[in-house]
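Q: mind looking at a prediction? Sequence and model below.
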Amino acid sequence: MELTKICGGLDFPEGPVSMKDGSVILVEIRRKTLSRVHPNGQIDVIANLGGGPNGAAVGPDGMIYVCNNGGFIWTQEEGITRPIGTPDDYVSGSIQRVDPNTGAYETIYDSCEGQPLRGPNDIVFDAQGGFYFTDLGKSNAEYVHHGAFYYAKADGSEIRRVHAPMITPNGIGLSPDGKTVHVAETRTGRVWSYDLIGPGEIAPLPFDMPGRLLTTLPDYQLLDSLAVQADGQICVATLMRGGISVVPVDGSEVTFMAMASDPYITNICFGGADMRDAWITASGTGCLYHTRWPSPGLQLNYNA
């Protein structure tokens, strides 16, 4: 697979969104911005969001909805930038709505049922205009919060916890028919699936299982964000190994696509006329790459 480097100089990029004009909107977590990368590699800051903007998606109103994890402590070693903890000025996580044309933004959620959001991470919209998002939790040298995934309305009127507890839930996506939500857990290397019986409502789970297990990756592989192919297979960014794991939903063998020499390959998104253009964030080295993917990606509900 041939990778083309679109740009470097990004400050821990994540949450890429393919736009109709050929640009890619993404977050720079360490820089605390929502940014736009043009096809020629030019980087423009759309908004300075503070905290730690992490995942992004286009909503039904054309606004960009951002999962903000509240911020990290950072370290750099051997040319790789990575997060290592929670800063002293951390308050909470949040969901922000950003106007991509003006950069104006507002916080629409920072808690659920009186409990603050800890570290919102990845986000996907359904056909009804609501969105699912994961909350990874926060951690330091002494503790790791349990995580969860949520469902919320884009107008700020309703948020509910769909499933908890989870161990560092990160990537989230919907099946092509919209009837299943997939969630990747970072530290367990697992991908779980949940059958939906309504917007933001999953079918009852067996008492002894936290979901339907699709895979557990071997060795020390950590999972990050994900995107779904048009055929339903799940493309999960795989940390430490540095690439994309393609997970079938029928339990068959996982395949691995090696990427750039960066252990922090964090996300993939699809676009283009045939949905085979793939943009991949290499966060540790601050790069955005493009490649032609073997299979078409799933068309998202509100952006090209």
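A: All right, it came through fine. Numbering: from 1, shown residues only.
Q: use CA for all of it now, contacts and neighbours both
A: Noted.
Q: okay, which residue is most central for this protein?
A: Asp122 (3.3 Å; C-alpha atoms, centre = their mean).
Q: contacts only, for it.
A: Contact partners of Asp122, counting by C-alpha atoms under 8 Å, 6 or more residues apart in numbering, are Gly15, Asn54, Gly55, Ala56, Cys67, Phe133, Thr134, Asp135, Asn170, Gly171, Ile172, Ser225.
Q: at 6 Å what do you get?
A: Gly55, Phe133, Thr134, Gly171 (C-alpha atoms under 6 Å, 6 or more residues apart in numbering).
Q: in strands, which of those fall?
A: Gly55, Phe133, Thr134, Gly171 (DSSP state E).
Q: for Gly251, state which of those residues is nearest.
A: Gly171 (18.5 Å; C-alpha to C-alpha).
Q: quick check, that closest one in contact with Ala227.
A: No. Under the criterion of C-alpha atoms under 6 Å, Gly171 is not in contact with Ala227, lying 8.0 Å apart.
Q: so between the two, which is more surrounded?
A: Gly171 (30 against 26; other C-alpha atoms under 10 Å).
Q: alright, now check it against this:
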Amino acid sequence: MKANYIRTIYFFALALLSLNLSAQETIVSEGLNYDEHTKGFVPIPAAERLLQHVTATAYYKVTNEGHVLEGAIFDKQGNLFFCDVSARRVMRLTPDKELSTIVTLHELNPGGLAFHQDGRLFIAALDLVSRRGAILAVNSDGTEMQRIITPEAGFMPNDLLFDQHGGLYFTDFKGQSTDPQGAVYYIAPNRSTATLILPGLAMANGIALSADGKTLWVTEFGRNLLHRILLSDATTIAPIGTAVAYHFTGPAPDSMRADADGNLYVAIYGQGRILVFNPDGIPIGQILYPERTAGHHLLSTSLAINPETNDLYGVTSDGDKGNGATIFHAKSFAKGLLR
């Protein structure tokens, strides 16, 4: 009796499986269909759909124009500095949401910002048409501009940061996906010459450094790569110290920041989101911008995490979609680093 019962259940299961396969074959034969995961302007890749996520909220509308924003960074007083790339200006937003222009450039577009230990603000600026760039330094109020690297040096500085010794790392945004001419360089304290750290990059873009200064992160905009570089010292890569930690899908890894726990936050330009990695380069979460599935706020370039809290502020542009340029807010895993 028991054997007959088991046999009946077995054949019933086979019949259901056959019906299910037939239904699937029928759907496939009728053609492909968009589903909840593949519809919309920027579907999240399958490998990243199950990551925990939060949706950021609007914090401050910078302009109604579709200007590209970049280079978000905090100073010691809690002011948020960032670049309006399109208007060639560096902006400051106070905790009370008072916005002002610190400096306006006339020939180059500012993109990356970093504060020196002496309080000066360093600016990575470039021009994509003429393929030239510079690194400039000003006081925090925009006065007394200096040229640290001149356009004649032949670099296209995109992003930059200081280490704990006052040395300056910067990315060189040269090349393209099939012609990797870009690189990462380091300028030692009180020096003017740049030391090559990592060559052969296609449009080297974002750069970040762990709190202990031993792990350097770099994104390749042209080949969608995240590099994890272990350092023996400021200019020496440790043995077996370089690896491609991640390969992004779709457009395109831009600027990034590390938090106090060693996690890495990468703004993805063209997808309206920030992907978060643990210290080994394994994805652990993401921050999504609202209305991204409808094609808005996709030009997410940079972010800053408050060093006193875990408040994260991401800068985005809506391009030609009509919603201007906005700063969004979300909570990160940990506090930011003051760099």
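A: Yep, that arrived. What you see is a predicted model; the values in this text were computed from it and never measured.
Q: about what we covered before: element containing the residue nearest to the centre of structure 1, please.
A: strand 120-125 (DSSP states H and E).
Q: mean deviation, that strand versus structure 2?
A: With mean C-alpha distance after the TM-score superposition for structure 1, strand 120-125 of structure 1 departs from structure 2 by a mean of 1.0 Å once superposed.
Q: and that strand, what's buried?
A: Buried residues in strand 120-125 of structure 1, defined by neighbour count with 16 or more other C-alpha atoms under 10 Å: Pro120, Asn121, Asp122, Ile123, Val124, Phe125.
Q: quick one: that strand to chain centroid distance?
A: 6 Å (C-alpha atoms, centre = their mean, to the nearest Å).
Q: just stretch 165-182 of structure 1 next, same as before
A: Between the centre of stretch 165-182 of structure 1 and the centre of its chain there are 11 Å (C-alpha atoms, centre = their mean).
Q: equivalent analysis for stretch 86-99 of structure 2, please.
A: 20 Å.
Q: which other residues reach it?
A: 67-68, 79-83, 100-105, 109-110.
Q: by neighbours, which of those wins?
A: Pro110 (33 neighbours).
Q: what is the aligned counterpart of that one in structure 1?
A: In structure 1, Pro110 of structure 2 lines up with Pro53, judged by TM-score structural alignment.
Q: surely that match touches Asn68?
A: Yes. At 4.1 Å, Pro53 of structure 1 counts as touching Asn68 under the criterion of C-alpha under 6 Å.
Q: alignment lookup: Ala278 of structure 1 to structure 2.
A: Ala278 of structure 1 maps onto Leu312 in structure 2, by TM-score structural alignment.
Q: how much does the strand or helix carrying its match stray from structure 1?
A: For Leu312 of structure 2, the element it lies in under DSSP H and E is strand 311-317. Mean deviation of strand 311-317 of structure 2 relative to structure 1 after superposition (mean C-alpha distance after the TM-score superposition for structure 1): 1.3 Å.
Q: list the helices and strands that strand packs on?
A: strand 299-305, strand 325-331 (3 or more C-alpha pairs under 6 Å, 6 or more residues apart in numbering; DSSP states H and E).
Q: same thing but 10 Å
A: Applying 3 or more C-alpha pairs under 10 Å, 6 or more residues apart in numbering; DSSP states H and E, we find strand 311-317 of structure 2 packed against strand 57-63, strand 69-74, strand 80-84, strand 264-268, strand 273-277, strand 299-305, strand 325-331.
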